[in-house]
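**Student:** Below: sequence and its predicted model.
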Amino acid sequence: MSAPNKSYDPVEVQALKPEEIDRVRDEALAAIAAAGDLAALREVKTAHAGDRSPLALANREIGALPPHAKADAGKRVGRARGEVGQALKRRQEELEAERDARVLVEEAVDVTLPYDRTPGGARHPLTTLSERIEDIFTAMSWEVAEGPEVEAEWFNFDALNIAPDHPARSEQDTFFVRGPQRDGAPGRGDDDETGVVLRTHTSPVQIRSMLDRELPVYVICPGRVYRTDELDATHTPVFMQVEGLAVDEGLTMADLKGTLDHMVSSLFGEGVRTRLRPDHFPFTEPSAEMDMVCFVCRGASVGNPDRPCRTCGSEGWIELGGCGMVNPKVLVACGIDPERYSGFAFGFGIERMLMFRHNVEDMRDMVEGDVRFTRPFGMEI
């Protein structure tokens, strides 16, 4: 048996020759320096520092060397691999810094630009005013009632003591969905004998409330109504209305006046006086028109040419709407004993109240959908 070959020279292994290791190292360093981005650097790392790279394969050859030759060969290969590893780390840091600097430039956000280039929306003032009125009455324990906008003629006219020959029931004033049938007595609600209309007021909701609810009844009825009016500065064929109804034992005109005074002061400010003027409506008896003192001039423009008021026309008063005690015939139509119960009702146009409250001069501004009109009212909740 022969002794170990202690004279074996490791430089005779091609992969471990000093010049070969230097060549492989220099190729790796040149490839690292030429890598233009992180993706290219990852490919260079795999080719020159991966498990199948020339330096890794040379490192495997060290295991076949005799013990006394392994140390010198390991130092040469380890030194070369260390230089390649350090070069990879430095180049990666450089490329990452270049990438971050580029991202800061390409994806920069200019915080000095206007933040409101997309204008904010706004709720329509008719909606917010309607909800404010609802809040006033729900705070007094009233309920909010709603009803259909396509309504039976019986609910819209007959139950409200509006006679068949009343001008309001003509096609010149009312939108009919199905024509009225006059060959017999008017029917009740869904009966085929009654016509169908787009409701001309929210009073049908009052009728439905008296039919469906237990007494006493205290309801506020906001909603959209329809009339055959031309669209101009003071009229529109579709508008918002709010009506109130109270039916209980012992109600009087004093209760009506106190309720409306509270509503007016809540909407227009404390100290705004009101008055009732006699009038006539088929569904209330007695009936009245309600006026409030002009909230702009507070009556100071009356007889004073030096202080004219455009809001009230220097009359000192502004007409709000109609009101009165519920006609006993309406109570009877809803099955309520007028000898025991009485009630009061009122109705106001929300557009008209908005015009007074915010000095809106043209009603068409409310329906044309121009955000320049709605935006100044803001996002009131």
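**Tutor:** Now that the structure is in, tell me what you want to look at.

**Student:** only C-alpha atoms for contact and neighbour calcs from this point on.
**Tutor:** Fine.

**Student:** the helices in the stretch 51-200 of the chain, which residues?
**Tutor:** 54-61, 67-106, 125-138, 153-156 (DSSP state H, counting those that start in this stretch).

**Student:** which of those sits most buried?
**Tutor:** Stretch with highest mean neighbour count among the helices of the stretch 51-200 of the chain: helix 153-156 (a mean of 26; mean count of other CA atoms under 10 Å).

**Student:** chain center to that helix: distance?
**Tutor:** 35 Å (CA atoms, centre = their mean, to the nearest Å).

**Student:** Which elements pack onto that helix?
**Tutor:** For helix 153-156, the contact count by 3 or more CA pairs under 8 Å, 6 or more residues apart in numbering; DSSP states H and E identifies strand 196-198, helix 203-212 as packing neighbours.

**Student:** sorry, back to before: just put the helices of the stretch 51-200 of the chain in TSV and tack on distance to Thr252.
**Tutor:** As requested, the helices of the stretch 51-200 of the chain are exported to TSV (distance: least, CA to CA, whole Å):
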stretch	distance to Thr252
helix 54-61	105
helix 67-106	76
helix 125-138	18
helix 153-156	25
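
**Student:** The ones you listed: which one's closest to Asn359?
**Tutor:** Each of the helices of the stretch 51-200 of the chain was scored for nearness to Asn359 using CA to CA, and the closest is helix 125-138 (12.7 Å).

**Student:** and that closest one, what other elements does it pack with?
**Tutor:** So helix 125-138, by 3+ CA pairs under 8 Å, 6+ apart, packs with strand 143-144, strand 217-226, helix 253-268, helix 350-358.

**Student:** Can you tell me the SS state at Ser287?
**Tutor:** strand (DSSP: H, G, I helix; E, B strand; the rest coil).

**Student:** Contact partners for the residue lying closest to Val293 once chain neighbours are set aside?
**Tutor:** The shortest distance from Val293 to any non-neighbouring residue, by CA to CA, 6 or more residues apart in numbering, is to Trp317 (4.5 Å). When the contact criterion is CA atoms under 8 Å, 6 or more residues apart in numbering, the partners of Trp317 are Asp291, Met292, Val293, Cys294, Gly299.

**Student:** Presented hereafter is structure B, for comparison with structure A:
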Amino acid sequence: MKSEKEIVVFLKNIFKEFLYELKNVQNVFQLDILKSQYLGKKSVLVKYLKNIKNFPLLLRKKRSIFLNTLKKDMLQQIFIKKKHLKNKIFKIHKNIIKYDVSLPGRRINQGGLHPITLMLNKIKKFFYNFGFVSLEGPEVEDEYHNFDALNVPKNHPSKRLSDTFWFDTKRLLRTQTSSMQIRALEKYKIPFRIIIPGKVYRHDLDMTHTPMFHQIEGLIIEPLISFSNLKWLLNSFLKHIFSSQIEIRFRTSFFPFTVPSLETDIKNVSGQWLEILGGGMVHPNVLKKFHVNSKKYSACAFGIGIERIAMIKYHIKDIRNFFENNIDFLKQFKSE
């Protein structure tokens, strides 16, 4: 076994060899090889560091200080050499590559909002001008808020598993933003005007339907609000979104939570009538649950499918285009 003095001399000679080889290093790749050779897992220095635990305590401390100092010095020399090599490369590149600062710079492509976001913003802005306030509600709903409180019968087809995404017997993904009407009636004092934008979920998938889509629900509770007021508001809304020249028709319909109820259609360029939104006067059974004085207040509600409006407005034939993240499709809306 080597004496302590012999080991110190041996390690100092290794350090001298290291410095000699370091001078001849020409690039970062060679430097990495040298580092691995002298400080890697199989290097002599690391082998001695691993064996320290086998020595007596006093000798262990002394040898540990010496070995770690040696390692630190090697790392310091490698760092200096690496910095020198990088500066050398930078100077070479600087001399080779010349920049003409008078040349025009590259233009950065400007992004744009998604057509659904554009339409949502446009619709919300319209209703804000009429004094509406925007609210948001939970997408995971309970049966009471999504169905029961909205006067939907227990055996209604919309409650079936083939139409609704159920988590268990009471919790589901909301099928309509109408559920937030109930939460608003529970939380806020009347009168109020609210819109509720958000995602809703139904079992449906084809060119005009997806399992998740966007909807805006509107609710007005005020003294003397009438069916005529609702028709005027929806008429103004559609003319604002599409054109003042667009043909609109209202026809009777049925929803469990409104009576009377209506569907609103617009005529397209081909002369076809397209169903666009629904609404009506809030059913008395809904208002009774919240002790609304029907002699003083009346209420109307409406529901707007955002994808439906956007498809007609922007002449989109397949609803699935909204969710495919196709750059060529999306960049069409940058100017909107």
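**Tutor:** All right, it came through fine. Bear in mind that the values here come from a model prediction, so they are computed numbers and not experimental data.

**Student:** Got a TM-score for the two of them?
**Tutor:** Here the TM-score of the superposed chains, computed with TM-score structural alignment, normalised by the length of structure 2 as the reference length, equals 0.69; 247 aligned residues with a CA RMSD of 2.3 Å.

**Student:** Turn the helices and strands packed on helix 125-138 of structure 1 into a markdown table, columns for mean neighbour count and distance to Asp22 of structure 1.
**Tutor:** As requested, those are exported to a markdown table (neighbours: other CA atoms under 10 Å; distance: least, CA to CA, whole Å):
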| stretch | mean neighbour count | distance to Asp22 of structure 1 |
| --- | --- | --- |
| strand 143-144 | 16 | 92 |
| strand 217-226 | 22 | 91 |
| helix 253-268 | 15 | 93 |
| helix 350-358 | 18 | 89 |
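
**Student:** any chance of those in CSV, with distance to Asp232 of structure 1 too?
**Tutor:** Formatted as CSV, the entries for these read as follows, by distance: least, CA to CA, whole Å:
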stretch, distance to Asp232 of structure 1
strand 143-144, 30
strand 217-226, 15
helix 253-268, 26
helix 350-358, 13
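
**Student:** For Glu83 of structure 1, find the nearest of those.
**Tutor:** Checking those against Glu83 of structure 1 by CA to CA gives helix 350-358 as the closest, at 80.5 Å.

**Student:** Read off where the closest one ends up in structure 2.
**Tutor:** Equivalent residues of helix 350-358 of structure 1 are located at 306-314 in structure 2, counting by TM-score structural alignment.

**Student:** one step back: would TSV of the helices and strands packed on helix 153-156 of structure 1 with distance to His48 of structure 1 and mean neighbour count be doable?
**Tutor:** Supplementary listing: those in TSV, determined by distance: least, CA to CA, whole Å; neighbours: other CA atoms under 10 Å:
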stretch	distance to His48 of structure 1	mean neighbour count
strand 196-198	85	23
helix 203-212	86	21
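
**Student:** so which of the ones you listed comes closest to Pro237 of structure 1?
**Tutor:** strand 196-198 (11.0 Å).

**Student:** mean shift between that closest one and structure 2?
**Tutor:** Once fitted to structure 2, strand 196-198 of structure 1 is off its aligned match by 0.7 Å on average (mean CA distance after the TM-score superposition for structure 1).

**Student:** Over which residues of structure 2 does that strand lie when aligned?
**Tutor:** If you align by TM-score structural alignment, strand 196-198 of structure 1 falls on residues 171-173 of structure 2.

**Student:** what do you get for stretch 47-66 of structure 1?
**Tutor:** With TM-score structural alignment applied, stretch 47-66 of structure 1 matches no range in structure 2.

**Student:** now stretch 241-254 of structure 1
**Tutor:** Against structure 2, the aligned range for stretch 241-254 of structure 1 is residues 215-228 (TM-score structural alignment).

**Student:** what's the first-to-last distance across the matching stretch?
**Tutor:** Start-to-end span of stretch 215-228 of structure 2 (CA to CA, to the nearest Å) is 23 Å.

**Student:** for stretch 299-313 of structure 2, same thing?
**Tutor:** For stretch 299-313 of structure 2, the separation between the terminal residues is 29 Å (CA to CA).

**Student:** next one: stretch 107-115 of structure 1
**Tutor:** With CA to CA, one end of stretch 107-115 of structure 1 sits 18 Å from the other.

**Student:** What is the burial count for Gly121 of structure 1?
**Tutor:** The tally of other residues near Gly121 of structure 1 (other CA atoms under 10 Å) stands at 11.

**Student:** Next, find the distance separating it from Val247 of structure 1.
**Tutor:** With CA to CA as the criterion, Gly121 of structure 1 and Val247 of structure 1 are 41 Å apart.

**Student:** ok, now Ile207 of structure 1?
**Tutor:** Distance, Ile207 of structure 1 to Val247 of structure 1, by CA to CA: 11 Å.

**Student:** same question, Ser141 of structure 1
**Tutor:** Shown here: Ser141 of structure 1 relative to Val247 of structure 1, a distance of 14 Å by CA to CA.

**Student:** neighbour-wise, which of the two wins?
**Tutor:** Each of Ser141 of structure 1 and Val247 has its neighbours counted (other CA under 10 Å); Val247 has more, 21 against 11.

**Student:** so which strand or helix has the residue lying closest to that one once chain neighbours are set aside?
**Tutor:** Of all residues not flanking Val247 of structure 1 in the chain, Gly343 sits nearest, at 4.0 Å (CA to CA, 6+ apart). Taking DSSP states H and E as the definition, Gly343 of structure 1 sits inside strand 342-349.
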